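Q: just coords:
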């Protein structure tokens, strides 16, 4: 059956201008880091992408190594695009990244011109597209001159293979330096993608100020702290959860009894606000308009539907913000 997106998909989504650019992004974007690779059920991945678009999510975030196996998330998204979304390509923002390990040998990671541009060509081929809307350098390279990496991003735009460029995981100082180089080249940095959540506030120690000064937008990943800021762990650690398994990003050591107590208290506040814990956590990242978009992950359609409800209540009283700060700051 031919897919027809919901006719009212733009009526309830909030769209924010990205820095000082002309591009607007949905306040909630969908990341394909997990659950969209070759080891996952394709029809479930397809259903999540379609439902996200029905809800006004126009931005789909990928990287060369997303899967697993690496590259398979881009391949699957390319299939979904061809089957369902190709007529709507001009309504979509597609992003990908280069920088983490992708293929053997000295050119399969980091930030050389060879690595960055080869990776982009591979990503375009896997997705079956002529260009991506945003192309990121995924992490700083301590050995390659920053000028070389930024000139590769500039070339990606000038060659028509990307419309905008961005940075991910760069420090405040590194972001300022990279932004300066990109401006000189004539391809300003559009956006930065850092981690950020109630439990992880490192961007408040300088990066947000740099982004404001440079006119760069931000899209934050892990706003739910690996799922901790959701109902997943309210009753403890399920055996089939990320923390209950072998994940290197979240394990039982991260979820102590003290952390669980904090999660439960935050959930009580969310209930008072008429939100799920996940919805409140997403709303918190967007609370003052300094974050352009919150990047969610999902393993089923219902999670996307719940996350979107964050937009129903983005306002926090000073008392609520203080309660959150007090809970999070408590020793563990």
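A: Looks like it arrived, so ask away. Since the structure is predicted, the reported quantities are computational estimates derived from the model, not experimental observations.
Q: alpha carbons only for contacts and neighbour counts from here, please
A: Noted.
Q: assign the most centrally placed residue in the chain to helix, strand or coil.
A: Nearest to the geometric centre of the chain sits residue 295, at 3.6 Å (C-alpha atoms, centre = their mean). Using DSSP: H, G, I helix; E, B strand; the rest coil, the three-state assignment for residue 295 comes out as strand.
Q: I'd say it and residue 224 touch.
A: No - at 9.5 Å, residue 295 does not count as touching residue 224 under the criterion of C-alpha atoms under 8 Å.
Q: name the SS class of residue 288, please.
A: coil.
Q: that one and residue 323: what is the separation?
A: Look at residue 288 and residue 323: by C-alpha to C-alpha, to the nearest Å, they are 17 Å apart.
Q: out of those two, which sits in the busier spot?
A: Taking other C-alpha atoms under 10 Å, residue 288 and residue 323 do not tie; residue 323 has more neighbours (15 against 11).
Q: what about stretch 60-79, how long is it end to end?
A: 14 Å.
Q: cool, and stretch 200-215?
A: Across stretch 200-215, the terminal residues are separated by 23 Å (C-alpha to C-alpha).
Q: over to stretch 168-176?
A: Start-to-end, stretch 168-176 (C-alpha to C-alpha) is 13 Å.
Q: likewise for stretch 280-292?
A: From its first residue to its last, stretch 280-292 covers 16 Å (C-alpha to C-alpha).
Q: likewise for stretch 311-326?
A: The distance separating the two terminal residues of stretch 311-326, taken as C-alpha to C-alpha, comes to 24 Å.
Q: equivalent analysis for stretch 22-34, please.
A: One end of stretch 22-34 to the other measures 30 Å (C-alpha to C-alpha).
Q: out of everything not next to it in sequence, what's closest to residue 287?
A: Closest residue to residue 287 apart from its sequence neighbours, by C-alpha to C-alpha, 6 or more residues apart in numbering: residue 314 at 5.8 Å.
Q: for residue 215, see how far away the one you found is.
A: Here residue 314 is placed at a distance of 23 Å from residue 215 (C-alpha to C-alpha).
Q: next: residue 143.
A: The gap separating residue 143 from residue 215 is 27 Å, by C-alpha to C-alpha.
Q: which residue packs closest to residue 324, ignoring adjacent ones?
A: For residue 324, ignoring the flanking residues on the chain, the nearest one in space by C-alpha to C-alpha, 6+ apart is residue 266 at 6.9 Å.
Q: mind listing what's buried in the strand or helix carrying the one you found?
A: For residue 266, the enclosing helix or strand under DSSP states H and E is helix 257-272. Residues of helix 257-272 classed as buried: 259, 260, 261, 262, 263, 264, 265, 266, 267, 269, 270 (neighbour count, 16 or more other C-alpha atoms under 10 Å).
Q: need the max-distance pair from those.
A: Distance extremes for the buried residues of helix 257-272: the farthest pair is 259 and 270 at 16.5 Å, using C-alpha to C-alpha.
Q: and here's the other structure:
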């Protein structure tokens, strides 16, 4: 079987991704961010257009089920801008949903995930290329446990990678114990997000040693007070032999964070983060993190 990346325009060779923003959002809506919804097609188009001149070739959107993915709008945006886009299925933390939505999904999460990976999201025909789930703060609650079990089932049925939101960067080892230890997901099929939000290098190294991918995303969020530690953490992981498992993303989740609305947005990843990391690692190493690592992390021998 041949590995491909499932984009909103269809399956492509992994090398087609080029320079990849491995975790971001073109559309996102949550009751936790009232008034900051990413919902306008024109703004999404402008953001992709701003990303392209800095060398960006592809974006992986981690927006899961029920949070305003606007799947039908993704293919024309990709065609118009020339930026490849990967969509997600999956489920975020329970606080992002109302009881009716969660009740509607009860007992059929894995079925929904598999359908969106193999047949398409709703009536859009757009197939998801990854499964996004979420942990809790320093642990896994019942909702996280349930969604991760469904994600593991969907992975075993399709081969799709599982991307995990770590709440404030915590519970990485709990996630790996459940997904890979108990549920049998190969570690290289798991992507842990937001490692930069909890700058514990010991835990980061322990997570990396399992063989999973570590995503450093949302670096523009100065309120997390960890930006300045991210380059040294990435270097420590690379020096320990884990440079081939590192990913970088922008994680734009609010309208005010978009570059077209005055924020850093997607271009910041290549305009500011990339040269800063090149000081620590060298240009060739950063190029591998932006190009080669995503091409492996999101490539699947689809079942």
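A: Received it, and whenever you're ready, just let me know what you need. Given the structure is predicted, the values throughout are model-derived calculations rather than measurements.
Q: TM-score of the superposed pair?
A: Superposed pair, TM-score by TM-score structural alignment, normalised by the length of the second structure: 0.57. Supporting alignment: 235 aligned residues with a C-alpha RMSD of 4.5 Å.
Q: which of the buried residues of helix 257-272 of the first structure lies closest to residue 92 of the first structure?
A: Out of these, the one with the shortest distance to residue 92 of the first structure is residue 270. That distance is 31.7 Å, counting by C-alpha to C-alpha.
Q: just give the nearest non-adjacent residue to the closest one, would you?
A: Closest residue in space to residue 270 of the first structure, ignoring its immediate chain neighbours: residue 277 at 5.3 Å, by C-alpha to C-alpha, 6+ apart.
Q: picking that back up, what does the residue nearest to residue 324 of the first structure correspond to in the second structure?
A: When the two structures are superposed using TM-score structural alignment, residue 266 of the first structure falls opposite a gap in the second structure.
Q: what sits against residue 266 of the first structure?
A: Taking C-alpha atoms under 8 Å, 6 or more residues apart in numbering, we find residue 266 of the first structure in contact with 277, 324, 327.
Q: make a markdown table from those and add secondary structure and distance to residue 149 of the first structure to it.
A: Formatted as a markdown table, the entries for these read as follows, by DSSP: H, G, I helix; E, B strand; the rest coil; distance: C-alpha to C-alpha, whole Å:
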| residue | secondary structure | distance to residue 149 of the first structure |
| --- | --- | --- |
| 277 | helix | 39 |
| 324 | helix | 39 |
| 327 | helix | 41 |
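Q: closest one of these to residue 209 of the first structure?
A: Looking at the contacts of residue 266 of the first structure and their distance to residue 209 of the first structure, the nearest is residue 324, at 22.2 Å (C-alpha to C-alpha).
Q: neighbours of that closest one, how many?
A: 17.
Q: what do we get in the second structure for it?
A: Under TM-score structural alignment, residue 324 of the first structure pairs with no residue in the second structure.
Q: go on, residue 314 of the first structure?
A: Residue 314 of the first structure maps onto residue 277 in the second structure, by TM-score structural alignment.
Q: let me know whether that match touches residue 284 as I believe.
A: No - proximity of residue 277 of the second structure to residue 284 does not meet the contact threshold set by C-alpha under 8 Å, at 10.7 Å.
Q: the two: which is more packed in?
A: Neighbours were counted for residue 277 of the second structure and for residue 284 using other C-alpha under 10 Å; residue 277 has more, 18 against 10.
Q: got a list of contacts for the helix or strand that the more buried one is a member of?
A: Assigned by DSSP H and E, residue 277 of the second structure belongs to helix 274-281. Contacts of helix 274-281 of the second structure from elsewhere in the structure, counted by C-alpha under 8 Å, 6+ apart, are 231, 232, 235, 285, 286.
Q: put together CSV for those residues, with distance to residue 12 of the second structure and secondary structure on each row.
A: Putting the contacts of helix 274-281 of the second structure into CSV (distance: C-alpha to C-alpha, whole Å; DSSP: H, G, I helix; E, B strand; the rest coil) gives the following:
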residue, distance to residue 12 of the second structure, secondary structure
231, 31, helix
232, 34, helix
235, 31, helix
285, 24, helix
286, 23, helix
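Q: closest to residue 52 of the second structure out of those?
A: Distances from residue 52 of the second structure to these, taken as C-alpha to C-alpha, are shortest for residue 286 (17.8 Å).
Q: spatially nearest residue to that closest one (excluding sequence neighbours)?
A: Spatially, and ignoring its direct neighbours in sequence, residue 286 of the second structure is nearest to residue 278 (6.1 Å; C-alpha to C-alpha, 6+ apart).
Q: tell me, how many neighbours does the one you found end up with?
A: Going by other C-alpha under 10 Å, the residues that sit close to residue 278 of the second structure add up to 15.
Q: what distance do you get for it to residue 287 of the second structure?
A: Distance from residue 278 of the second structure to residue 287 of the second structure, counting by C-alpha to C-alpha: 9 Å.
Q: could you do residue 242 of the second structure as well?
A: Going from residue 242 of the second structure to residue 287 of the second structure by C-alpha to C-alpha gives 15 Å.
Q: matching the residue nearest to the centre of the first structure against the second structure, which residue comes up?
A: Alignment note: residue 295 of the first structure maps to residue 249 in the second structure; criterion TM-score structural alignment.
Q: how far away is its match from residue 98 of the second structure?
A: With distances defined as C-alpha to C-alpha, the gap from residue 249 of the second structure to residue 98 of the second structure amounts to 28 Å.
Q: which stretches in the stretch 1-150 of the second structure count as strands?
A: Under the criterion DSSP state E, counting those that start in this stretch, strands of the stretch 1-150 of the second structure are mapped to 5-7, 10-12, 20-24, 58-61, 84-86, 88-90, 130-134.
Q: now the fifth one, how far from the chain's geometric center?
A: Same thing as strand 84-86 of the second structure. For strand 84-86 of the second structure, the distance from its own C-alpha centre to the chain's C-alpha centre is 12 Å (C-alpha atoms, centre = their mean, to the nearest Å).
Q: what is that strand packed up against?
A: In terms of contact count using 3 or more C-alpha pairs under 8 Å, 6 or more residues apart in numbering; DSSP states H and E, strand 84-86 of the second structure is assigned the packing partners strand 5-7, strand 58-61, helix 74-81.
Q: if anything else comes up later, I'll come back, but that's it for now.
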